[in-house]
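In: How does the following fold in three dimensions:
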Amino acid sequence: MKRKWLVFTAGVALTGGLWGCGALTAGAGKDANWSSYGGDDNEQHYSRLEDVNEQNVGKLGLAWSYDIDTFDSYSQPLQVDGVLYFAVGLSVVHALDARTGKLLWQYDPDVASQPEAKTRQRAGWGTRGIAYKDGLVFTATREGRLIAVDAKTGKPRWSVQTLDEAENGYITGPPWIAGDKVVIGFGGADYSPTRGYVTAYDVKTGKKAWRWYVVPGDPAKGFENKAMEMAAKTWTGEWWKYGGGGTVWHAMAYDAKYDRIYIGTGNGWPWNQKIRSPGGGDNLFLGSIVALDAKTGEYVWHYQTNPGDSYDFNNAMDIELADIEIGGKKRSVLMHAPKNGFFYAIDRENGKLISAGEFAKQTWAKRIDPETGRPETNPDSLYPNGKTFLMYPFANGAHGVQAMSFSPKTGYSYIPVMEGGRYVTDPANVKDWQYKPGMFVNTGLGAASADLPPPPPATSKLVAWDVANNKIAWSIPQPQVFNGGTLATGGNLVFQGTNDGNFNAFSATTGRKLWSFPAQNGILSAPISYSVDGKQYITVLTGFRSSFPNSPNWDYAQQSRRVLTFTIGGTKVLPKVEMADMPIQDDPAFVVDPAKAKIGAGIYNTSCVICHGVGMMAGGAAPDLRKSGVPLDADTFRSVVHDGALMARGMGAFGQLTDAELEGLRHYIRLQARETAKKGK
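Out: You can find the predicted model right below:
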């Protein structure tokens, strides 16, 4: 297959200290790097730097900014020896001079032209991050390639297709370094029959070192290892026909102390256990933290947060490591705050639970048994006999992939928390449930009655969790629902961007807001901090996406997606930006056919809604279709939706849609546009 790359090289000398190979967060002298997703192997999203602190943070100012031409910038950068690296959109990697923001090179893996992208480009998600090791930058692409890029030149060194056994998989998460291996997982277990796995490759050569499957396959074909044989005993029915799920689509962490890689596993496919495993069972290793030997990929231990998970309470959220004194004893602790609303402290040596406490509202469990580590599940949360249950947290979870951080100084973990409810129930006849192929979410759950009152409005807050004492230390309310990841620093500060367009600094001890900068865009990415030439910088990427409208609502096409870098005494000013109120588009000659619109509603609410918004009111993840002229012309609409004319901008190709379904979508869009126009929304 022909591979293409795009490299821009700035006219600078690529020699000297700018292009070193150091990858330690605490570098030599006064410099410090940020070489891993969470800073270093501990993945704490913590910087020990303290030049910027509670006393002088009021003097923090913008050092430089860099405008990003992309459709999605929900990503986190790295910084190594004076160079800032980040990837956005379809894994387009950038290298900037960390002092000035000057572009050094750019590498585009040309995802949209790859044949696999036609079926793997789910929704409009971009990449969430990259990895660095020994002069190589690692990026993973939507359609499944893991690519090593030369950190000096921006040219690819090697590339391998990692989804050779996952035809329905796709990648949005970052690679993770584990010693001399680079490990990658993937997503896709919301859409179609998928069996999750992670794969490790040699950092230097790209040669596959090992692969570990998350759930067992068809027993008739034998099991890959003892772990899969053990796991199969916890499944019932013919689960392998459903793939099983368990994809590892985001968080991992490497523990150098034990030479292990910890992985956070995902939901089953479909979500509803009554379909995939009708006789019950724990369904290992769904909804778990699993420890693997980094050299061999062999199973070491696991801790399952949600046995038999039917809720999509996956464990893709941060896995952070620290040595903490708990109960008068120093413990090697794995910290984890997944979707389900409990904060877990787990012993890294043996996988045993140390403590678990509620950091957000949840209704699915009465408690986590401290002796067994298992949840005491609320029976009503399993919606027996077709009953409907108001579940907390909602589908987005109490904590999503917006990074939490941990400060060894305070002993607190800082979590961007969401609190929302949702109704859960079985389909009308669960035994007759059918998989809907294509790019459609297949949960196996039923629709709640329209007669039910809507759940209370979702809210958000920033929570400081006292890990040693298993309780909330402080909590402050935040705007809307979705806010950015956090960074803790040695200056006793917590940095976080919010969806109202501000970048903030809080006291790590009390939560008091000490500083704020108007970023001109909502922020979901987590900040990083590093020093170059003895000067401390804080960098964050701006950009917002949601399935729900916000206030202010960050229009997809008008967002000011940027890299913002701050330092004490910074004096740069952002150009003034005003977002226009785009009108709803219409053609009076277009006559809506209610029957066709009903077909379109079914398509929209099982696929399009994730990006284009609930009720067709977009939240920044994709264009507001009511305000777009594309659906007004049948040929243009087909070229975009069916043929993938805008794949390079993140819009997938829905080639499985029939002419009738495409036309139904057009009629539904017109119907929604006119109804909301009448209401003035």
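In: CA only for contacts and neighbour counts going forward, please
Out: Noted.
In: how far away is the nearest residue to residue 458 once chain neighbours are set aside from residue 190?
Out: Leaving aside its sequence neighbours, residue 458 sits nearest to residue 420 (CA to CA, 6 or more residues apart in numbering; 4.2 Å). In this view, residue 420 and residue 190 are 20 Å apart by CA to CA, to the nearest Å.
In: try residue 248
Out: Taking CA to CA, one finds residue 248 at 12 Å from residue 190.
In: same check, this time on residue 400
Out: 16 Å.
In: so what's residue 518 up against?
Out: 501-503 (CA atoms under 8 Å, 6 or more residues apart in numbering).
In: give me that answer again for 10 Å
Out: 497, 500-504, 574 (CA atoms under 10 Å, 6 or more residues apart in numbering).
In: Let me see the contact set for the residue nearest the centre of the chain.
Out: Centroid-nearest residue in the chain: residue 401, 4.2 Å away (criterion: CA atoms, centre = their mean). Residues near residue 401 by CA under 10 Å, 6+ apart: 128, 173, 250-251, 315-318, 338-339, 416, 484-485, 524-526.
In: just to revisit the earlier point, what is the burial count for the residue nearest to residue 458?
Out: 23 (other CA atoms under 10 Å).
In: Pull out the buried residues from the contacts of residue 518.
Out: 497, 500-504 (16 or more other CA atoms under 10 Å).
In: What ranges does the stretch 501-650 of the chain have for its strands?
Out: For the stretch 501-650 of the chain, the strands defined by DSSP state E, counting those that start in this stretch cover 502-507, 513-518, 528-532, 535-541, 562-568.
In: and this one, so I can compare the two:
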Amino acid sequence: MRFKSIRYLGLVSALASLAAAAAYAGDPVPGQNPAQILTDAEDGDDWAAFGRTYDERHFSPLSQIGEANVANLKLAWFHDLPTGNSVSGPLAVDGVLYTATGYSVVRAFEADTGKMLWEHDTGATGLAGNKMHQGWGIRGLAYWDGMVFVGTHDGRLVALDTRDGSEVWSQMTVGKDDVRFISGPPRVFDGKVIIGHGGADVGPIRGYVTTFDAKTGKQLWRFHTVPGNPADGFENEAMEMAAQTWSGEWWKYGGGGTVWNAMTYDPDTHSIILGTGNGAPWNRRVRSEGKGDNLFLCSIIALDADTGEYKWHYQTNPGESWDYNSAMDMQLADLEIDGKPRKVVMTAPKNGFFYVIDRTNGKLISAEPLTKVTWAERIDLETGRPVEREGIRYEDGKTVVMWPGPNGGHNWLPMSFDPRTNIAYVPELQQPGTYNDRGIDPKAWKFTPGANDPAVNIDLTSNEPGAGTSEVVAYDVVNRKKLWTIPNPGFWNGGTMATAGNLLFQGNADGTFNAFSSRNGKKLWSFDAQTGVLAPPITYTVDGKQYVTVLSGFGVSGALFGDIVARFGWQYRSQPRRILTFSLDGAAKLPPAPARQELAPVSDPTFELDPDLAERGATVVGRRCIVCHGVDLKAAGIAPDLRVSPVPANAGAFDAVVRQGALVSRGMPAYPDVSKEDLDAARHYIRMKAREYAESRM
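Out: Model prediction:
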């Protein structure tokens, strides 16, 4: 199928969108059952969902490219992308490739040639306002019946016509002026589309998911993941039950539990399964008087797919206080365990364990550590609860060092699962975190608008052996054991994809895209992508030929970790960002790699540095800037390095960018609530770091 090229830009009002949706009769692809490509595990021609099919396995049955010939894999085509996030998972349906990058700019290409068919900019940067304070960009798309669906940073869910990229409908899914935002991919099931949101790290957010009619955009149901103020009444019995596990006036803090990533549809039980996030704030002493399990934080929740009615839940971290959220991908399988057939859901959340759960009732089957775990001795299989080690809740101002840290033993970059061998391939992380809440008064603490302040003091640096490393773990799900590992060259490692060709594909922070034997982890092929590759790859066919596609460009929350991710030298403005597509007979070549430049810090010898102001500025920068600009301002490619930027050197320019929002259209949020005194303090801190950087280069 080929479509006429068109560029569609701009926004349509909600009224016009609904009118267009009413006129749009679904217009399905001829001969295609819209659910078939999401349920047929044996047909690998398309990759129509974030995890390919409803089961979210990130596995393809294609084997045209396999162990014997993957060494011949070559670049078929590439497309340069503009500056911005390029770590999302693409889709491929009926010979057309769909990608979403930056702040929800969607593009369609001929999947075999790379010819762009259309582009749709959702205009999110101009609408997001204070929702921009978590600048992740978009991570993926969904497909159903001739439409692709994308979430936007300002909180809309948008349906686009795959023929020309025009908007079919658009619905605002969050409060217009709250700090909720969308970064994860929607999921579709049975004619419905579901979306969650993020934001619990920067404001008093109560998490929820919302489900819409895929054809018309009409809202069908909403499920909150934590209870609200009891005085307002509870939406359902599940919220009334959950409220019994909270204390104090938790609703004033929102509670958290956002579903910012993981949602899986189980057609066998007709359930939508959610993975929920951390508390708002992280510190349970603040949000819930230090008491209770705080349902449904850090939980796997099953809901009736038609009504959103609660079915069951499993909580990985009762009363969590460390950002050990359970929003990592969840995969479905039918396995024989202990001689009995079981329908299971598998997940590897942040806390370092690999969980296998009965998806018919939520009962725990197994939970084994994948990475270094020091916060718990084990998971009790009878109760399903972790056996916590003493002192991990940093009581009485004590400091605790825990493995893994808040970035987790596994983050959102997806694992894959081979149903032929029952082996999961998990991109695993190794980094501790240091926690205490000294100086934090639980009764006086409140959210600072737009700031990352979890009511916990956190240190992410470590000199312990293994800190700041990563690997792929091949995990035998049935026999509950690690089989082998592949050490990765950096801390952040890419999402994985397994295929019936006995291959495992993964990109890495060092700028390589690789294929390994999924039987033993031996590297069989590698491609120099000229920049970091973290996005999950996909594979599909066009006219009977198998292709592999991945997006390149280093830009994820790894900026939080300074040197351990910045050491590869990727620069925000100069690193290439591309769509890369491969085949066995590819003939394309990348242009020469841009020279890696160590940018010089801006010299400002007349600036009179005030050490006291710089110390105050470290707090301002730490709460508002390091998520993108990095620990010690080592940004690692996700945002400009402020030590070498001329903007902070000029007070007027700095105010225009930070407080007035001069660069909002380029993804830099505005912080109008930052006082001029705090802004000046931040300048002193940045100038101090620039001088330290200059001295280190001498």
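In: circling back to that earlier point, as TSV, the buried ones among the contacts of residue 518 of the first structure with distance to residue 623 of the first structure would be great.
Out: Listed next are these as TSV, based on distance: CA to CA, whole Å:
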residue	distance to residue 623 of the first structure
497	23
500	19
501	19
502	23
503	25
504	28
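In: For residue 71 of the first structure, state which of those residues is nearest.
Out: residue 501 (17.5 Å; CA to CA).
In: how about that closest one, what's its match in the second structure?
Out: Aligned by TM-score structural alignment, residue 501 of the first structure pairs with residue 511 of the second structure.
In: What distance do you get for residue 486 of the second structure to residue 408 of the second structure?
Out: 18 Å.
In: which residues touch residue 454 of the first structure?
Out: Shown in contact with residue 454 of the first structure (CA under 10 Å, 6+ apart): 390, 421-423.
In: right, I mislabeled it, should have said residue 17 of the second structure
Out: Contacts of residue 17 of the second structure (CA under 10 Å, 6+ apart): 11, 23, 158-159, 167-171, 216-217.
In: thought residue 7 of the second structure was touching residue 121?
Out: Yes - using CA atoms under 10 Å, residue 7 of the second structure is in contact with residue 121, at 9.1 Å.
In: More neighbours: the two, which one.
Out: residue 121 (20 against 14).
In: Need the counterpart of the more buried one in the first structure.
Out: By TM-score structural alignment, residue 121 of the second structure lines up with residue 108.
In: Contacts only, for the match of residue 501 of the first structure.
Out: 489, 527-534, 552-554, 568, 570.
In: Which members of those residues are classed as buried?
Out: In the contacts of residue 511 of the second structure, the ones that pass as buried (16+ other CA under 10 Å) are 489, 529-534, 552-554, 568, 570.
In: Distance to residue 41 of the second structure added to those residues, as TSV?
Out: What follows is these, written out as TSV (distance: CA to CA, whole Å):
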residue	distance to residue 41 of the second structure
489	33
529	30
530	34
531	33
532	31
533	27
534	25
552	27
553	30
554	31
568	38
570	38
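In: from the residues you listed, which single one is nearest residue 147 of the second structure?
Out: Once CA to CA is applied, the member of these that ends up nearest residue 147 of the second structure is residue 552, at 25.1 Å.
In: Report how many residues lie close to residue 26 of the first structure.
Out: Quick note: residue 26 of the first structure (other CA under 10 Å) scores 20 neighbours.
In: What distance do you get for residue 327 of the first structure to residue 355 of the first structure?
Out: 11 Å.
In: residue furthest from the geometric center of the second structure?
Out: Here the second structure reaches farthest from its C-alpha mean at residue 606, the gap being 42.6 Å by CA atoms, centre = their mean.
In: Residue 490 of the second structure matches what in the first structure?
Out: Per TM-score structural alignment, residue 490 of the second structure is aligned with residue 480.
In: swap in residue 614 of the second structure?
Out: Match for residue 614 of the second structure (TM-score structural alignment): residue 597.
In: What about its match, how many residues nearby?
Out: So residue 597 of the first structure, with other CA under 10 Å, has 22 neighbours.
In: residues contacting it?
Out: Per CA under 10 Å, 6+ apart, neighbours of residue 597 of the first structure: 603, 661, 663-672.
In: Turn those residues into JSON lines, columns for neighbour count.
Out: Below are the contacts of residue 597 of the first structure laid out as JSON lines (neighbours: other CA atoms under 10 Å):
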{"residue": "603", "neighbour count": "20"}
{"residue": "661", "neighbour count": "20"}
{"residue": "663", "neighbour count": "21"}
{"residue": "664", "neighbour count": "25"}
{"residue": "665", "neighbour count": "24"}
{"residue": "666", "neighbour count": "25"}
{"residue": "667", "neighbour count": "26"}
{"residue": "668", "neighbour count": "26"}
{"residue": "669", "neighbour count": "25"}
{"residue": "670", "neighbour count": "24"}
{"residue": "671", "neighbour count": "20"}
{"residue": "672", "neighbour count": "18"}
